[in-house]
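# Fold the following, please.
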Amino acid sequence: MSTTTIGQAVAVRDTSPAAMVEQYRDEYATLMPSHVNADQWVRLAVGAIRGDEKLMRAATTDVGVFLRELRTAARLGLEPGTEQFYLTPRKSKAHRGQLIIKGIVGYQGLVELIYRAGAVSSVIVETVRERDVFRYHPGRDERPVHEVDWFAEDRGALVGVYAYAVMKDGATSKVVVLNRAQVMAAKAKSDGAHSDYSPWKTSEEAMWLKTGARRLAKWVPTSAEYMRERLRAAAEVAAEQPESAVGAEPMPQPAEQHVDLGDEDDDAIEGELVDDTWAGGAE
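Here you go, the predicted structure:
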């Protein structure tokens, strides 16, 4: 008669992907930014796979890959299984064509990361459809003019996307404008874009928005860059003050941080602006 120890029983019980996420909750929590609620984050991760048969099957194929993709979401402080951080099933050659989990930073995730850098007061990313009116003349206009008939039954096909940020000092960042050809070029560089499970198939407009937001991210400060500028400014002010006015406690130095967006379409196109007649109604 075979016997099973308590330790063996626990090991067997805890091998499902959902149980593994809950088991490693504390480890994920240590990776997250302080504002993220770890319990809610775990519920989202578990709910995403439990609510989708294909995702559950993909997570089960290689639980290690699934847990690693969640580490990226945790480190970035993004919610898994949402438009902040997509969890998508992808066929894997290493697993003989079986599905595994691929994590992709979404449009809302990119915008969240831009806000979190602390340099901007607002981020505008919008798609333009063929029956919209869009006007933007670089060098003359500070920001685009985009007129939409919100009550139209059909605004037409997607023709472009634009993005810019309003900085905390009121200035406008670089305005990024991409037409359909540029967005499609970015899509072509995206690994798995033609998969049935790709966000390019399931959430096309969100991926247009993401392409614009990703290009904008090149023109706004990263967290480390912005903190360095604040430290430099503080140091200059301190150097100009009398010694007695300088506080005894030094300002903490920010740690260098490289953010891996876990995406495929980076640097797909170098051009940020196309001619200003690409959208319907442009002048």
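
# okay, CA-based contacts and neighbour counts for the rest of this
Noted.

# all helices for the stretch 151-283 of the chain, in order.
Applying DSSP state H, counting those that start in this stretch to the stretch 151-283 of the chain gives helices spanning 180-188, 199-202, 204-216, 223-240.

# Pick the most buried one from those.
helix 204-216 (a mean of 23; mean count of other C-alpha atoms under 10 Å).

# Tell me which other helices or strands that helix touches.
Packing partners of helix 204-216 (3 or more C-alpha pairs under 8 Å, 6 or more residues apart in numbering; DSSP states H and E): helix 107-116, strand 120-129, strand 158-167, strand 176-179, helix 180-188, helix 199-202.

# For stretch 132-141, buried residues please.
Of all the residues in stretch 132-141, those buried under the rule 16 or more other C-alpha atoms under 10 Å are Asp132, Val133, Phe134, Arg135, Tyr136.

# Would you mind measuring the gap between the ends of stretch 9-20?
14 Å (C-alpha to C-alpha, to the nearest Å).

# structure for this one too, so we can compare:
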Amino acid sequence: MTPSTLKDRVRCAVQTGEPKKPQPVRAAETVDGGTAEELHAAGQQDGGETSDAVLTWLERYGKHFTKALPSHVDNGAFFAAVRAILPGLASCTPASLLQALLTCARFGLIPNGRHAIIRREGKLAVFVPMYQGYVDLMYRSGRVGSVHVGMIHAGDEWNYEPTAPAPLDFTHRPALELSREERGKPILAYAFCWMTGGARSQVVILTREDAEDIRDEYSQAYQRAQQSGKNDSFWHTDFDAMWSKSTLRRLHKVVPMSAELVQLSRADDAGDAGQAQVLHAPDEDAQALADAKAAHAAAEGSQEPQRVATLPRKRVQPKRPGSRRARRGGKGRRR
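Just a heads-up that it's a prediction; the model follows:
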């Protein structure tokens, strides 16, 4: 029976009776010292038994996370957020979970739903940076003094004149005195920033139709959710947040971008496309990911039916009429 949950896969990966194969990275090396009893003891605790078992496994890569996390991010706060989201990732593969968490750590973002999210897509865990995560990285670049991201509702007072000098070209006065119903639905999303030198960037404005066009053309996660009928992508469940995020990503085209922001955008796009996100991982992170893949393969490889190898067939050249071989009845050359 194939293990169906993350806890089952981790348990299989750390069982002491696991067969060892002569390969560069063995499953036994992946979780040195782990035993089935250790997982069983963690699983006996009331509540969150899957979280405890998986955290026990993830702690073996503590040095990789410590090295990946920037100095301003507390290791304990990061793993506290990880523990909170693990129950929703119970069916993900260990390799994808480790990849998503390492990617999140490399950018110094905590997966708390505000800065970043670890999302489950089938059996894969995917790192998804939220718009607040992009804002954080913009501040870290040292070039941006402040970032403003907002949404204009139908009842708000606003004005936009692209030909006027900044900051007179754009104004927005939210009608906060009105009720939510009176203020109306969002009609525009905008983003701009003030640079550390005192200059203000161009104002980027996206209509709802603009956001829908971006969604339909670029989001493969949305397309997969549409085709499957699940309608569970972020564009389905939190359209306004994705609208704001798209506006902020458009802002990157008119302000200086740091190398880290470029990498974040690439990792975001790779996750949306269902591709590997550790595009910039150092050797240590890459080795940890290879170990996790080996553990997952060891846990499930023996459960899959073996393929029967097909021997290559010798290709016979057709006889050509009038050839010497054809006249001799197909026999080889006489010696």
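
# TM-score of the superposition?
Comparing the chains after superposition, counting by TM-score structural alignment, normalised by the length of structure 1, produces a TM-score of 0.69; 220 aligned residues with a C-alpha RMSD of 2.8 Å.

# just the helices and strands packed on helix 204-216 of structure 1: most buried one?
With neighbours taken as mean count of other C-alpha under 10 Å, those reach their highest mean count in strand 176-179, at a mean of 25.

# once aligned to structure 2, how far is that strand on average?
Average distance, strand 176-179 of structure 1 versus aligned residues of structure 2 after superposition (mean C-alpha distance after the TM-score superposition for structure 1): 1.0 Å.

# And Asp74 of structure 2? What does it align with in structure 1?
Matched across to structure 1, Asp74 of structure 2 falls on Asn37, judged by TM-score structural alignment.

# er, Ala95 of structure 2 actually
Under the alignment (TM-score structural alignment), Ala95 of structure 2 maps onto Gly64.

# Report the secondary structure state of that match.
Secondary structure for Gly64 of structure 1, judged by DSSP: H, G, I helix; E, B strand; the rest coil, is helix.

# roughly how far apart are it and Lys201 of structure 1?
26 Å.

# what's Ile104 of structure 1 in contact with, if anything?
When contacts are counted by C-alpha atoms under 8 Å, 6 or more residues apart in numbering, Ile104 of structure 1 touches Phe85, Tyr86, Leu87, Thr88, Leu261, Gly262, Asp263.

# what about the helices in the stretch 1-150 of structure 1?
Using DSSP H, counting those that start in this stretch, the helices assigned to the stretch 1-150 of structure 1 run over residues 6-13, 17-23, 25-31, 38-50, 53-61, 63-76, 107-116.

# ok so, going back, for burial, what's the neighbour tally of the match of Asp74 of structure 2?
Residue crowding around Asn37 of structure 1 was assessed by other C-alpha atoms under 10 Å; the count is 13.

# So for the equivalent of Ser258 of structure 2 over in structure 1, what's the nearest residue that isn't a sequence neighbour?
For Ser258 of structure 2, the aligned position in structure 1 is occupied by Ser223, per TM-score structural alignment. Leaving aside its sequence neighbours, Ser223 of structure 1 sits nearest to Ala117 (C-alpha to C-alpha, 6 or more residues apart in numbering; 4.1 Å).

# Now which residue in structure 2 aligns to the one you found?
So, by TM-score structural alignment, Ala117 of structure 1 is matched to Ser141.

# Okay, its match and Leu251 of structure 2: tell me how far apart.
The span separating Ser141 of structure 2 from Leu251 of structure 2 equals 15 Å under the rule C-alpha to C-alpha.

# Likewise for Tyr131 of structure 2?
Per C-alpha to C-alpha, Tyr131 of structure 2 is found 12 Å from Leu251 of structure 2.

# quick one, longest helix in structure 2?
helix 283-300 (DSSP state H).

# which other helices and strands contact that helix?
Helices and strands touching helix 283-300 of structure 2, by 3+ C-alpha pairs under 8 Å, 6+ apart, are helix 6-14, helix 27-30, helix 62-68, helix 94-106.

# and these as a markdown table, adding distance to Arg83 of structure 2?
A markdown table is the format used below for these (distance: least, C-alpha to C-alpha, whole Å):
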| stretch | distance to Arg83 of structure 2 |
| --- | --- |
| helix 6-14 | 13 |
| helix 27-30 | 21 |
| helix 62-68 | 14 |
| helix 94-106 | 12 |
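
# Make a markdown table from those and add distance to Leu86 of structure 2 and mean neighbour count to it.
As requested, these are exported to a markdown table (distance: least, C-alpha to C-alpha, whole Å; neighbours: other C-alpha atoms under 10 Å):
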| stretch | distance to Leu86 of structure 2 | mean neighbour count |
| --- | --- | --- |
| helix 6-14 | 9 | 24 |
| helix 27-30 | 20 | 22 |
| helix 62-68 | 17 | 17 |
| helix 94-106 | 9 | 25 |
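
# what about those helices, which gets the closest to Tyr190 of structure 2?
Using C-alpha to C-alpha as the measure, helix 94-106 is the one of those that comes nearest Tyr190 of structure 2, at 26.1 Å.

# Can you check what angle separates the closest one from helix 283-300?
For helix 94-106 of structure 2 against helix 283-300, the angle by axes from the mean of the first three to the mean of the last three C-alpha atoms, to 10 degrees is 160 degrees.

# what's the angle from helix 94-106 of structure 2 to helix 6-14?
If you take the same axes, to 10 degrees, helix 94-106 of structure 2 sits at 100 degrees to helix 6-14.

# Mean distance between helix 94-106 of structure 2 and structure 1 after superposition?
With mean C-alpha distance after the TM-score superposition for structure 1, helix 94-106 of structure 2 departs from structure 1 by a mean of 0.8 Å once superposed.
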